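K.L.:
Mind folding the following:
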Amino acid sequence: MRNKIFIVGLVTVIIAIGVMVTNGTKHSVPLDEIIGGGPPKDGVPPIDNPKFVAIAQADSFLSGSDPGIALDINGGQRFYPFQILVWHEIVNDTVNGKRVLVTYCPLCLSGIVFDPLVNGQRVEFGTSGKLWNSNLVMYDRKTDSLWSQILGEAITGEMTGARLAVLPSDMMGYENFKKTYPAGLVLSKETGAARFYGQDPYGDYYTSPGTYFPVGKKDDRLGEKDFVLGIIVNNKAKAYWPEAVKKAGKIEDRFEGKTIIARYEKDIDAVRLFEKKADGTVERINPFGAFWFSWVAAHPDTELLK
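P.N.:
A predicted model of the protein is given here:
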């Protein structure tokens, strides 16, 4: 379909399907939906030169089910505790030679790891101080474009419409990380910032009703703070409810012509998604994990397996 241009009497110009320009600003979501979250740009300071400690040292400040993001990339095994990420939200890291962008939005319980490759170049990201549908909005330090975490996509600026690839990671408790990756490394509290690590400024937000900021669409198929794993296939969205998968152990599903396997991994107490190929082999899918309200606000027409 050809791009369409409407300019007569309008300040908003549609330059491509899903892309608009308003008063010279390129964007893919309504600009009035992007709101301030309180802190200024980089007021929630990203970690640019992360330090790591061995598990023996991390035992002094982590225990049991303390949650975080675990990843295993090129043999590099890392754990990023939420008690640190809640104060920083972004870690620009390199794991065994591969650049990674570790992101966490406490408002959505969304811990997502991206490949920070933009137009063939590795770039770093910061916190914009803004939110879209109560979700983290980042900016890239090359073009200053704004990026939605839950979309993995630039929503305003030069890079509007560009997407980041999601990398494999798991949300798990510290004890499970220790058992699975005994030689793994843990993000250190030595971040260069003075923060009360171990104290969560969001308190009981994760289990109490309601959100702090407005969202565009609500959907009662699940509780707003039920956690889901969302995927995009052929520009169609579907969410998988881990609680249903845990109960079944394994679920095989068809979505957009693909066979999707949702499997509960008991050893890490987490659900992983896979695509089953025609030859019987399976390939891991890297989903967007988040509270239901966040996923459905970004993808109002999403399907749901529960």
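
K.L.:
From here on, just use CA atoms for contacts and neighbour counts.
P.N.:
Noted.

K.L.:
So for stretch 117-128, what gets flagged as buried?
P.N.:
Using 16 or more other C-alpha atoms under 10 Å as the test for burial, stretch 117-128 gives 117-118, 123-128.

K.L.:
Distance across it, terminal residue to terminal residue?
P.N.:
19 Å (C-alpha to C-alpha, to the nearest Å).

K.L.:
cool, and stretch 160-178?
P.N.:
Stretch 160-178: ends 40 Å apart by C-alpha to C-alpha.

K.L.:
thinking again about what came up before, and which of the buried residues of stretch 117-128 is nearest to V228?
P.N.:
T127 (23.9 Å; C-alpha to C-alpha).

K.L.:
how close does the closest one sit to E224?
P.N.:
According to C-alpha to C-alpha, T127 and E224 sit 25 Å apart.

K.L.:
Geometrically speaking, which residue is the centre of the protein?
P.N.:
I112 (3.1 Å; C-alpha atoms, centre = their mean).

K.L.:
Wasn't it part of a strand?
P.N.:
Yes: secondary structure of I112, determined by DSSP: H, G, I helix; E, B strand; the rest coil: located in a strand.

K.L.:
My understanding was that it contacts V91; is that so?
P.N.:
No: using C-alpha atoms under 8 Å, I112 makes no contact with V91, being 11.0 Å away.

K.L.:
any common contacting residues for these two?
P.N.:
In terms of C-alpha atoms under 8 Å, 6 or more residues apart in numbering, I112 and V91 are both contacted by the residues 102-103.

K.L.:
From P168, how far off is the residue nearest to the centre of the chain?
P.N.:
9 Å.

K.L.:
How about K247?
P.N.:
23 Å.

K.L.:
Tell me which of those two has more neighbours.
P.N.:
The residue with more neighbours, out of K247 and P168, is P168; 18 against 10, by other C-alpha atoms under 10 Å.

K.L.:
Please, which helix or strand holds I15?
P.N.:
strand 12-16 (DSSP states H and E).

K.L.:
After that strand, which helix or strand is next?
P.N.:
Next along from strand 12-16, by DSSP H and E: strand 19-22.

K.L.:
Mind giving me the packing neighbours of that following strand?
P.N.:
strand 12-16, strand 25-27 (3 or more C-alpha pairs under 8 Å, 6 or more residues apart in numbering; DSSP states H and E).

K.L.:
buried sites along that strand?
P.N.:
19-21.

K.L.:
and which of these is nearest to N135?
P.N.:
V19 (20.3 Å).

K.L.:
residue contacts, the closest one?
P.N.:
With C-alpha under 8 Å, 6+ apart, V19 has these contacts: 26-28, 160-161.

K.L.:
One more, so I can put them side by side:
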Amino acid sequence: MRDQIAGKEIMVTYCSVCRTGRVFDPIVDGHPETFRLVGMDHFNAMFEDSRTGSWWQQANGEAIAGPSKGSQLPELDSYQLTLGKFFELFPQGKVMDADPSFLSKYDSLGKYEFGKSKSKLTGTDSLSWKEKSWVVGIRVREKSKAYDWNDLKSIGTIHDVVAGQPVALILSEDQQSFKAFLRIDVTQSIERLPGDFLSVGKDTLDFRGASIHTGEQVLYPIYAYQEFWHSWRTFNPQTEIYVP
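P.N.:
Coordinates of the predicted model:
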């Protein structure tokens, strides 16, 4: 899906078979580009650009065939939030209207969103570390690590170290929204308070990691993705696995 934010072109993508959401800057070799869906590779959506005819993987924005092979689409920051949490954090935000012609299909995705779909391709395994289990993947300094969604739901806040960098993964009270942040050091502890406020030392932050008193960004978010385990493992073959 193409859109503009503050005059900047963006391309919002999603693959339901991998459960991968990515937002890219649709620029190829310095030129704005349009894309069309042409199939799947490793069960991941594949796009073809209109100018060079190169094929691009949705999970990582890499061209794997055609003149642009080896090139990478720049990824833009994005976070998984419920609509309620989005408007709580961004009260002036906007949501693209649903296409009335596809309302019945939107409605049918409810089971998928809550992990209750039984489809062979898009169904969820409620157990941990199965092909269709949910994980949250984090990348830091070209290193990657996977966190079991069941563990995150049980623990709520996970403090860890990835590529030598202290991080924190925090699940919202709504059990769907989540954020990952860099920590200053391994001694810095983050506690989720009622209302999804975050306690860091003597400061209280909102779920974006900004101080509610000064508005200053105290915690800096990092890329974190909820997807099926088979997808994260395929596109991050050297990934580590978090063990509580």
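
K.L.:
Quick check: TM-score for this pair?
P.N.:
The TM-score (TM-score structural alignment, normalised by the length of the second structure) is 0.69; 207 aligned residues with a C-alpha RMSD of 3.2 Å.

K.L.:
Quick check: next helix or strand after the helix or strand encompassing S231 of the second structure?
P.N.:
Element membership for S231 of the second structure (DSSP H and E) is helix 229-235. The helix or strand immediately downstream of helix 229-235 of the second structure is strand 240-241, counting by DSSP H and E.

K.L.:
From what I see, D72 of the first structure and R78 are in contact.
P.N.:
Yes: using C-alpha under 8 Å, D72 of the first structure makes contact with R78 at a distance of 6.6 Å.

K.L.:
Which of the two has more residues huddled nearby?
P.N.:
Higher neighbour count among D72 of the first structure and R78: R78, with 24 against 17, using other C-alpha under 10 Å.

K.L.:
ok, V162 of the second structure - contacts?
P.N.:
V162 of the second structure neighbours (C-alpha under 8 Å, 6+ apart): 139-140, 143-145.

K.L.:
neighbour-wise, which of the residues you listed leads?
P.N.:
Ranking those using other C-alpha under 10 Å puts K145 first, with 22 neighbours.

K.L.:
Just give the closest residue to that residue, not the sequence neighbours.
P.N.:
E240 (4.5 Å; C-alpha to C-alpha, 6 or more residues apart in numbering).

K.L.:
quick one: the one you found from A224 of the second structure, how far?
P.N.:
Taking C-alpha to C-alpha, one finds E240 of the second structure at 14 Å from A224 of the second structure.

K.L.:
Looking at the two, which is more packed in?
P.N.:
Comparing E240 of the second structure with A224 by other C-alpha under 10 Å, the one with more neighbours is A224, at 23 against 16.

K.L.:
Please list all residues in contact with that one.
P.N.:
79, 136-139, 179-180.

K.L.:
The first structure: which residue goes with that one?
P.N.:
Under the alignment (TM-score structural alignment), A224 of the second structure pairs with P287 of the first structure.

K.L.:
Enumerate every residue touching K189 of the first structure.
P.N.:
K189 of the first structure neighbours (C-alpha under 8 Å, 6+ apart): 84, 197.

K.L.:
Tell me the secondary structure at it.
P.N.:
Strictly by three-state DSSP, K189 of the first structure counts as coil.

K.L.:
what residue of the second structure matches up with it?
P.N.:
Using TM-score structural alignment, K189 of the first structure lines up with A98 in the second structure.

K.L.:
now swap in I231 of the first structure and tell me
P.N.:
Aligned partner of I231 of the first structure by TM-score structural alignment: I138.

K.L.:
so which helix or strand takes in that match?
P.N.:
Per DSSP H and E: I138 of the second structure is located in strand 134-140.

K.L.:
with the first structure superposed, average distance for that strand?
P.N.:
Strand 134-140 of the second structure differs from its equivalent in the first structure by a mean of 2.8 Å after superposition (mean C-alpha distance after the TM-score superposition for the first structure).

K.L.:
for that strand, packing partners?
P.N.:
So strand 134-140 of the second structure, by 3+ C-alpha pairs under 8 Å, 6+ apart, packs with strand 143-148, helix 149-155, strand 224-228, helix 229-235.

K.L.:
now with 6 Å?
P.N.:
In terms of contacts (3 or more C-alpha pairs under 6 Å, 6 or more residues apart in numbering; DSSP states H and E), strand 134-140 of the second structure is packed against strand 143-148, strand 224-228.

K.L.:
buried ones in the shortest one?
P.N.:
The one in question is strand 224-228 of the second structure. For strand 224-228 of the second structure, using 16+ other C-alpha under 10 Å, the buried residues are 224-228.

K.L.:
Specify the angle between that strand and strand 143-148 in degrees.
P.N.:
60 degrees (axes from the mean of the first three to the mean of the last three C-alpha atoms, to 10 degrees).

K.L.:
Residue in the first structure paired with W129 of the second structure?
P.N.:
Using TM-score structural alignment, W129 of the second structure lines up with L222 in the first structure.

K.L.:
Next, count neighbours for its match.
P.N.:
Counted with other C-alpha under 10 Å, L222 of the first structure comes out at 16.

K.L.:
ditto for V282 of the first structure
P.N.:
15.

K.L.:
A56 of the first structure too?
P.N.:
Using other C-alpha under 10 Å, A56 of the first structure has 12 neighbouring residues.

K.L.:
which one of the contacts of V162 of the second structure is nearest T204 of the second structure?
P.N.:
The closest of those, once distances to T204 of the second structure are taken by C-alpha to C-alpha, is V140, at 25.3 Å.

K.L.:
Does whichever residue in the second structure pairs up with T259 of the first structure fall in a helix, a strand, or a coil region?
P.N.:
The alignment partner of T259 of the first structure in the second structure, by TM-score structural alignment, is P166. Assigned with three-state DSSP, P166 of the second structure falls in the strand class.

K.L.:
hang on, P166 of the second structure packs against R183?
P.N.:
Yes: using C-alpha atoms under 6 Å, P166 of the second structure is in contact with R183, at 5.2 Å.

K.L.:
Among the two, which residue is more densely surrounded?
P.N.:
For P166 of the second structure versus R183, neighbours defined as other C-alpha under 10 Å are more numerous around R183 (22 against 18).

K.L.:
counterpart of the more buried one in the first structure?
P.N.:
Aligned partner of R183 of the second structure by TM-score structural alignment: K276.

K.L.:
rewinding a little: which of the contacts of V162 of the second structure sit farthest apart?
P.N.:
Longest span within these, C-alpha to C-alpha: V140 and K145, 8.6 Å.

K.L.:
Count the residues that sit near D204 of the first structure.
P.N.:
That count, for D204 of the first structure with other C-alpha under 10 Å as the rule, works out to 9.
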